[in-house]
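Colleague: sharing a model that was predicted from the sequence below.
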Amino acid sequence: MTRTMRAVVAPVAGGPEVLEIVQRPVPSPGPGEILIRVAGAGVNRPDVMQRTGALPQPTDAPDIFGLEVAGEIVETGPDVDGSLIGTQVMALLKGGGYAEYAIAKAAHALPIPDRLSLFEAAALPEGLFTIWHNLFDRGRLTPGERVLIQGGASGIGTLALQLALANDAEVIVTAGGTEKCARLEAMGVHAIDYRSADLPAEVMRLTRGRGVDVVLDILGGKTVNNHLACMAPGGRHIGLSFMTGVIAPIDLSLLMRKGLWLSSSTLRPKSDAEKAAIGEEVKSRLLPLLGPHKVRPVLSEVMPLSAVISAHRLLESSRNIGKIVLDCSENSP
């Protein structure tokens, strides 16, 4: 194993052009940790927010970007089973994924479902942890219920809609443009073009006037009231991010009349123990649903580490359908 590695950092906040590939020492795993030779790293919205300065980097996280990877365990910490060396895993990280080697907590690593590629696996951890915690735990989605997923063409959206369908829910998604909507409807959901449709009216039409039981929201801001208007009594509104604003004017009378529940959560600030507990639920509840002819990640692009600036530009353009993954292997350009 080499002593140095390529890694992606941003010396200053700004646009994609501030991202730089630098040489860094290969880190060593501490107690409870594993060192992964990274094959692929997922590109996520929180990476963009960290780059722009909108989402401060946690003080205990490395300055290297990347919150999820897949690859091979090449070293273990002093209290981690050494027989894991050589095992292929996917893992949720505090940071450090855009690199040839990355440190993960052993308790935040997951086995790779049968016959999924390492690039497919790299697209999964952030989504699996987020979706279990928000859609199934906090959102309490159950078979037969209806869910509205904003941003259905995103990496999180394409994974969430498949997992909801696998749980026998009726799924409605939003996307921008007829091409994206057609792709998503081919996956078995109702797709609404947010650019042209009246969202509450269309949702109420599709649900025969009842509304949806759960909303998975990435927009926030003034769109929240539109969501409340198309929710069923007792519905649960879960905020994942706030792309249109962090301040949401709320019609409290709608909240009261329908008995609605609003919540929001994010993974990165959670304790290691909380993430480990979510990981155990993911292993038992979601991983059995993944694999050939089942739920599998939708890959928009696999791009070399050297193209990280282009990867961020693609994500910010919202032209992607599915997840963008960086090829971080040592032989990648």
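Modeller: It's in.
Colleague: CA atoms for contacts and neighbours, from now on please.
Modeller: Fine.
Colleague: ok, and the closest non-adjacent residue to residue 103?
Modeller: residue 35 (4.7 Å; CA to CA, 6 or more residues apart in numbering).
Colleague: surely residue 30 is in contact with residue 77?
Modeller: Yes: contact criterion CA atoms under 8 Å: residue 30 and residue 77 qualify, at 4.8 Å.
Colleague: can you give me the strands for the stretch 151-300 of the chain?
Modeller: Using DSSP state E, counting those that start in this stretch, the strands of the stretch 151-300 of the chain run over residues 170-175, 190-193, 212-217, 231-239, 261-264, 299-304.
Colleague: elements contacting the fifth one?
Modeller: Right, strand 261-264. strand 231-239 (3 or more CA pairs under 8 Å, 6 or more residues apart in numbering; DSSP states H and E).
Colleague: putting a second one here so we can go through both:
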Amino acid sequence: MRFITHGEGGGPEVLRPAEGPAPEPAADEVLIKVAAIGVNRPDVAQRQGKYPPPPGASPVIGLECAGEVAAVGAACTRFRVGDRVCALTNGGAYAEYAVAPEAQALPWPAGFDALRAAALPETYFTVWANLFGTPHSAGGALKPGETVLVHGGTSGIGVTAIQLAKAFGATVLATAGTEAKCAEALRFGADHAINYRAQDFVAEVKARTGGALCDVVLDMVGAPYFARNLRCLRMDGRLVLIAFLGGEVAEAVDLRPIMVRRLTVTGSTMRPRSTAQKAEIARALEERVWPLLARGVALPHIHATFPLDRAAEAHALMESSAHVGKIMLTP
């Protein structure tokens, strides 16, 4: 099969086509003939040497794909050869064939094609677990009627978080870096959009909520926003960290809001979770979110699609942050 190698790591230019044997599915895995692949920030981190695959996972980059089942392991019970699935992989999706635990695979939502199905797993698993999961599972436990602030509102995660939060009855504030992107965030359903380059988002949150602040903040920026995020949260608020694009170490932070307002600070990454934990998220998505997608609600937004051999261009676009929604690859 053809796949993309990142060699010793580095900039986007290290991503190059290569050839090698297709993977063999383990007993609990399905082998997928890949039709489409999603590009995600963790892929960039892995290429840079900052996000290594877990033990036993493929060293090939790629955390989500969609296609047809080409083979099943001996312990698989749900899917059969020829079934159309999308899957959260543990690695290896930048290829013509990839394996995933059967429990991390889902059928395409009704009416979906491969491209839209491949845009779902990494982003929707991440948003569901971190925005709606309980604090015990490192989630924000967002409830109907609550208010959430979503940073990076036009990223793949941001677009998904805005739409799902609205679909489940929350009020949504979102940040973005340009007026055009703020307009996009509003188009996807945000009640308020804040240009973080031109406005103080803490002041804007206070103004736009009438001083009530937020119940949940979903943050991918990290250290530069940490103290300001705490100031955006009301009593019993929850700050959920999912990435550190702006830095990992926060210094000279006033921790008093955590105690005074009983705040919860939590966070997680998806990849180290066990198959059983990911399977629980998959079941929740199929029960709660897949019916919405079949009705045309909370759909993924695809910004650009590249042939697999041009993965370097896809990564360069990802790092530019010029995109809105998902970047995709097709073998």
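Modeller: Yep, that arrived. It should be emphasised that the depicted structure is a prediction, and the values quoted were computed from it without experimental measurement.
Colleague: what does the superposition give as a TM-score?
Modeller: Put the two chains on top of each other and the TM-score (TM-score structural alignment, normalised by the length of the second structure) is 0.95; 324 aligned residues with a CA RMSD of 1.2 Å.
Colleague: give me the longest strand you can find in the second structure.
Modeller: Longest strand in the second structure, counting residues (DSSP state E): strand 29-39.
Colleague: comparing it with the first structure, how large is the average distance?
Modeller: Once fitted to the first structure, strand 29-39 of the second structure is off its aligned match by 0.5 Å on average (mean CA distance after the TM-score superposition for the first structure).
Colleague: separation between residue 27 of the second structure and residue 73 of the second structure?
Modeller: Separation of residue 27 of the second structure from residue 73 of the second structure (CA to CA, to the nearest Å): 4 Å.
Colleague: please report how far residue 313 of the second structure lies from residue 3 of the second structure.
Modeller: Taking CA to CA, one finds residue 313 of the second structure at 15 Å from residue 3 of the second structure.
Colleague: neighbour-wise, which of these two wins?
Modeller: residue 3 (24 against 16; other CA atoms under 10 Å).
Colleague: the more buried one touches residue 95, doesn't it?
Modeller: Yes: counting by CA under 8 Å, residue 3 of the second structure touches residue 95, with 4.0 Å between them.
Colleague: helices of the first structure, residue ranges please.
Modeller: 45-52, 118-122, 125-131, 155-166, 178-185, 199-206, 223-229, 252-258, 272-281, 308-317 (DSSP state H).
Colleague: now the last one: which residue numbers in the second structure?
Modeller: Translated: helix 308-317 of the first structure. Mapped onto the second structure using TM-score structural alignment, helix 308-317 of the first structure spans residues 311-320.
Colleague: that stretch: how far from the chain's middle?
Modeller: 17 Å (CA atoms, centre = their mean, to the nearest Å).
Colleague: and stretch 89-96 of the first structure, by the same measure?
Modeller: Relative to its chain's centre, stretch 89-96 of the first structure lies at 12 Å (CA atoms, centre = their mean).
Colleague: what is the end-to-end distance of that stretch?
Modeller: Stretch 89-96 of the first structure: ends 16 Å apart by CA to CA.
Colleague: what's next to it, contact-wise?
Modeller: By CA atoms under 8 Å, 6 or more residues apart in numbering, the surrounding residues in contact with stretch 89-96 of the first structure are 7, 61-73, 102-105, 108-112, 121-122, 124-126, 268.
Colleague: got it, and stretch 121-135 of the first structure?
Modeller: 39-42, 67-70, 90-92, 110, 112-113, 141, 155-156, 159-160, 214, 216, 238, 264-267, 275, 278-279, 281-282, 286, 297, 299, 323-325.
Colleague: buried among those residues? Make that a ChimeraX selection.
Modeller: Selection of buried members from these for ChimeraX, criterion 16 or more other CA atoms under 10 Å:
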select :39,40,41,42,67,68,69,70,90,91,92,110,112,113,141,155,156,159,160,214,216,238,267,275,278,279,281,282,286,297,299,323,324,325
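Colleague: now the common contact residues for residue 3 and residue 95 of the second structure.
Modeller: Here residue 3 of the second structure and residue 95 share the contacting residues residue 308, scored by CA under 8 Å, 6+ apart.
Colleague: next up, the contacts around the equivalent of residue 247 of the first structure over in the second structure.
Modeller: Under the alignment by TM-score structural alignment, residue 247 of the first structure pairs with residue 249 in the second structure. When contacts are counted by CA under 8 Å, 6+ apart, residue 249 of the second structure touches residue 223.
Colleague: returning to what we had before: from the helices of the first structure, which stretch is densest packed?
Modeller: Across the helices of the first structure, averaging neighbours per residue (mean count of other CA atoms under 10 Å) puts helix 118-122 on top, at a mean of 26.
Colleague: in the second structure, what residues pair with it?
Modeller: Aligned using TM-score structural alignment, helix 118-122 of the first structure spans residues 114-118 in the second structure.
Colleague: gap between the matching stretch and the chain center?
Modeller: Chain-centre distance of stretch 114-118 of the second structure: 15 Å, with CA atoms, centre = their mean.
Colleague: how close does that stretch sit to the first structure?
Modeller: On superposition with the first structure, the mean distance recorded for stretch 114-118 of the second structure (mean CA distance after the TM-score superposition for the first structure) is 0.7 Å.
Colleague: my guess is residue 14 of the second structure meets residue 312, correct?
Modeller: Yes: Residue 14 of the second structure is within contact range of residue 312, at 7.4 Å (criterion: CA under 8 Å).
Colleague: centroid-nearest residue for the second structure?
Modeller: The residue lying closest to the centre of the second structure (CA atoms, centre = their mean) is residue 123, at 2.7 Å.
Colleague: many thanks, have a good one.
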